[in-house]
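Engineer: for reference, the sequence and a predicted model appear below.
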Amino acid sequence: MHRFRRPLLFAAGWILTALGAIGMILPLMPGTIFLIMAGWCFSQSSPRFEAWLLGHPRLGPQVRRWRESGTIDRRVKLVACGSMLISFAILTRTSAPPIALWTAGLCLLAAGLYVASRPEP
């Protein structure tokens, strides 16, 4: 398992970076959380790409701010919480079983409360 850890984290870092970049463009998809997770994956697998992500002019500032002070911009909080709310509203319009609705709802609520409770810079 250990020999696969680094390549898997490296691949996950790139997938999460791509999702984060997409989230920076699409208004209803949060990007910051994916970039924070990508930064962690790269910190465990590739210091070179961790440095690249942290130094990137568009992607790096939120990740650096999170690492340095644990803060999240108000705009990012609003987009993240709003995206979670819209996602849950869409899920309720599907034929998802009740257990899926409850599970998703509780997870999104916990994530939203965590994001909202983080200090702002």
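Structural biologist: Looks like it came in fine.
Engineer: contacts and neighbour counts: CA atoms only from here.
Structural biologist: Fine.
Engineer: which residue ranges of the protein form helices?
Structural biologist: Counting by DSSP state H, the chain forms helices over residues 2-25, 32-45, 47-55, 60-69, 74-92, 98-117, given from the N-terminal end onward.
Engineer: tilt between the second one and helix 47-55?
Structural biologist: Same thing as helix 32-45. Angular relation of helix 32-45 and helix 47-55 on a 0 to 180 degree scale: 150 degrees, by axes from the mean of the first three to the mean of the last three C-alpha atoms, to 10 degrees.
Engineer: here comes the other one, which I'd like you to weigh against the first:
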Amino acid sequence: MALGFICVGLGMLGAFLPLLPTTPFMLVALWAFSRSSRRFHHWLYTHPRFGPRLQEWHQHGIVPVKVKLTSLSAMTASFLFMAFVMRVKWHVLAMSGSVMLIGAVYVLSRPSRLPK
């Protein structure tokens, strides 16, 4: 239950801070509450602000276009920062880029809206 509340807190911060994601934290919180508290799971799943996106993900695996663009932009910015500002070693850059590419392919493979 503690993990659920920590993730809800981080997710709520992410609703106001542009670099902190909201949805992944809420998904982890929903999972944690599903294991610990039916009441808090129901509260989060039916929450007026966060519930609809969680329900779309749970029922249809939807990742909205805005979320896709945000995540791809963050991955690109992180990669460029590592490459040109931090100047990390090539093998670290290659590994990080590979992980980001896998994440990008997954995010892009998800539907963006409800099926017709």
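Structural biologist: Yep, it's here. Because the structure is predicted, anything quoted here is derived from the model rather than measured.
Engineer: what does the TM-score come to for these two?
Structural biologist: Overall, the chain-to-chain superposition scores 0.81 on the TM-score scale (TM-score structural alignment, normalised by the length of the second structure); 112 aligned residues with a C-alpha RMSD of 1.8 Å.
Engineer: which of the helices of the first structure sits most buried?
Structural biologist: Comparing the helices of the first structure on average neighbours per residue, with mean count of other C-alpha atoms under 10 Å, the densest one is helix 32-45 at a mean of 22.
Engineer: any figure for the gap between the most centrally placed residue in the second structure and Trp57 of the second structure?
Structural biologist: Averaging the C-alpha coordinates of the second structure gives a centre point, and the residue nearest to it by C-alpha atoms, centre = their mean is Pro24 (3.1 Å). Relative to Trp57 of the second structure, Pro24 of the second structure is positioned 11 Å away (C-alpha to C-alpha, to the nearest Å).
Engineer: ok, back up a step: what's the counterpart of the residue nearest to the centre of the second structure in the first structure?
Structural biologist: Using TM-score structural alignment, the equivalent of Pro24 of the second structure in the first structure is Ile33.
Engineer: give me every residue that touches that match.
Structural biologist: Taking C-alpha atoms under 8 Å, 6 or more residues apart in numbering as the criterion, Ile33 of the first structure is in contact with Gly20.
Engineer: next: Met12 of the second structure.
Structural biologist: Met12 of the second structure sits in contact with Thr22, where contact means C-alpha under 8 Å, 6+ apart.
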